[in-house]
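sequence unavailable; structure follows:
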């Protein structure tokens, strides 16, 4: 495949391959929003777009030869979803006698932060591609990523629209949603080998 078709196909594969775990996070966010009222749908969409845009921007800047976050410390970003999860568990314990289920990521900025942290390893995939393909294919790839975000949000919204799942999250979400965020943060930190680098 050559030209635009090849670039689009490569970009689709790259987006899907690096953002499968994001689909899980988005589904949890949509479930939480439907069960508790927070975050709102527009915040999930906007936060996801902001997070992916930041990852692409960092990758483009890195492709130009500038390093914003040293590779050795990229795992530190895993502390963002981890901290949000811990905060959610603390709120769940404190409010355990009430019916309200606290949201872990309840605003645009916290959702963007989780998206960036969850996709921090994507930078190592995007950077060499942007460095080698040139301006035109980079713009096409960015457009494909924008379409991919919309597809991911629609798919996660659909996955998170089943009544039984919403009821389950409404009942156990105060524990489940923070646990998912803690697990995601922990995986990011462990996969980056950050503990051994700190020691």
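Yep, it's here. Since the model is a prediction, treat every value here as computed from it, not as a measurement.

rest of the way, CA atoms for contacts and neighbours
Will do.

I'd like to know how far the most centrally placed residue in the chain sits from residue 192.
Nearest residue to the geometric centre of the chain (CA atoms, centre = their mean): residue 115, 2.6 Å. Per CA to CA, to the nearest Å, residue 115 is found 16 Å from residue 192.

now residue 123
Distance from residue 123 to residue 192, counting by CA to CA: 13 Å.

ok, now residue 148?
Residue 148 is 25 Å from residue 192, by CA to CA.

compare the two (neighbour count), which wins?
residue 192 (21 against 18; other CA atoms under 10 Å).

wait, that one sits on residue 74?
Yes. In terms of CA atoms under 8 Å, residue 192 counts as a neighbour of residue 74; the distance is 7.1 Å.

can you show me the helices along this protein?
Taking DSSP state H, the helices of the chain run over residues 3-18, 20-36, 41-63, 79-94, 108-118, 123-133, 135-159, 163-191, 194-198.

may I see those organised as a markdown table, with distance to residue 70 added?
A markdown table is the format used below for the helices of the chain (distance: least, CA to CA, whole Å):
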| stretch | distance to residue 70 |
| --- | --- |
| helix 3-18 | 20 |
| helix 20-36 | 23 |
| helix 41-63 | 10 |
| helix 79-94 | 16 |
| helix 108-118 | 14 |
| helix 123-133 | 11 |
| helix 135-159 | 23 |
| helix 163-191 | 15 |
| helix 194-198 | 12 |
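
second one coming, line it up with the first:
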């Protein structure tokens, strides 16, 4: 196996997914103390990234399941999830005390929520991956896919690591319910505006 292509794959993944570490940290902080939350977040991250890979590989072979003009509208996913998270935080804050504790027992992100944010946030990655995959051939594409999927685990570990550092964990515990909606809404708006959705 060519070490050069492994290095290129690792570099490409890091450059195109650096912002995911912040999002993952927020998700892990949101799920802290909820049974099975880490597993759901990792599963969601893999589902979302597998969808990105599937679309990129298909497009490299000439299939266009996702027209380029549709990619900016993926911003609606994190925007909607951010607004939902903001509404939930506002409701929990309004209840306060024991009700808030009770209301968050079932909270923590679901795999589909994490997958939706990962996929939407990686919409622009598809445009980068397609030409690389198309020129790499089937063997090279396989190496890229294996390296990418291995690095998803590293990214999940990094997000969990940052979310569990005492200083960061305290900050996220205090401000995470505000930061997560803000970050998701900002990502959604950025994807919409940069892609020119709705003539923006």
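Nice, I can see it. Every value quoted in this text rests on a predicted model; they were computed, and no experiment measured them.

on that earlier part again, out of the helices of structure 1, which comes closest to residue 101 of structure 1?
helix 163-191 (4.9 Å; CA to CA).

against structure 2, where does that closest one fall?
Here helix 163-191 of structure 1 aligns to structure 2 at residues 166-194, judged by TM-score structural alignment.

for the matching stretch, buried residues please.
By 16 or more other CA atoms under 10 Å, the buried positions in stretch 166-194 of structure 2 come out as 169, 172-173, 176-193.

and the alignment partner in structure 1 of residue 4 of structure 2, how far from residue 133 of structure 1?
Using TM-score structural alignment, the partner of residue 4 of structure 2 in structure 1 is residue 6. From residue 6 of structure 1 across to residue 133 of structure 1, the span is 12 Å (CA to CA).

again with residue 161 of structure 1
Residue 161 of structure 1 is 39 Å from residue 133 of structure 1, by CA to CA.

of those two, who's got more company?
Set residue 161 of structure 1 next to residue 133 and count neighbours by other CA under 10 Å: residue 161 wins out with 16 against 12.

chain neighbours aside, what residue packs nearest to that one?
For residue 161 of structure 1, ignoring the flanking residues on the chain, the nearest one in space by CA to CA, 6 or more residues apart in numbering is residue 31 at 7.1 Å.

what does the one you found correspond to in structure 2?
Per TM-score structural alignment, residue 31 of structure 1 is aligned with residue 29.

my guess is its match meets residue 176, correct?
Yes. Counting by CA under 8 Å, residue 176 is a contact partner of residue 29 of structure 2 at 6.9 Å.

wait, what's in contact with residue 175 of structure 1?
Counting by CA atoms under 8 Å, 6 or more residues apart in numbering, residue 175 of structure 1 makes contact with 88, 89, 92.

distance check, the second one against residue 95 of structure 1.
When you say that, I think you mean residue 89 of structure 1. According to CA to CA, residue 89 of structure 1 stands 10 Å off from residue 95 of structure 1.

more neighbours, these two?
Legend: neighbour count by other CA under 10 Å for residue 89 of structure 1 and residue 95, higher for residue 89 (22 against 14).

tell me the contacts of the more buried one?
Residue 89 of structure 1 sits next to 174, 175, 178, 179 when contact means CA under 8 Å, 6+ apart.

now with 10 Å, please.
Residue 89 of structure 1 makes contact with 83, 95, 102, 103, 104, 174, 175, 176, 177, 178, 179, 182, according to CA atoms under 10 Å, 6 or more residues apart in numbering.
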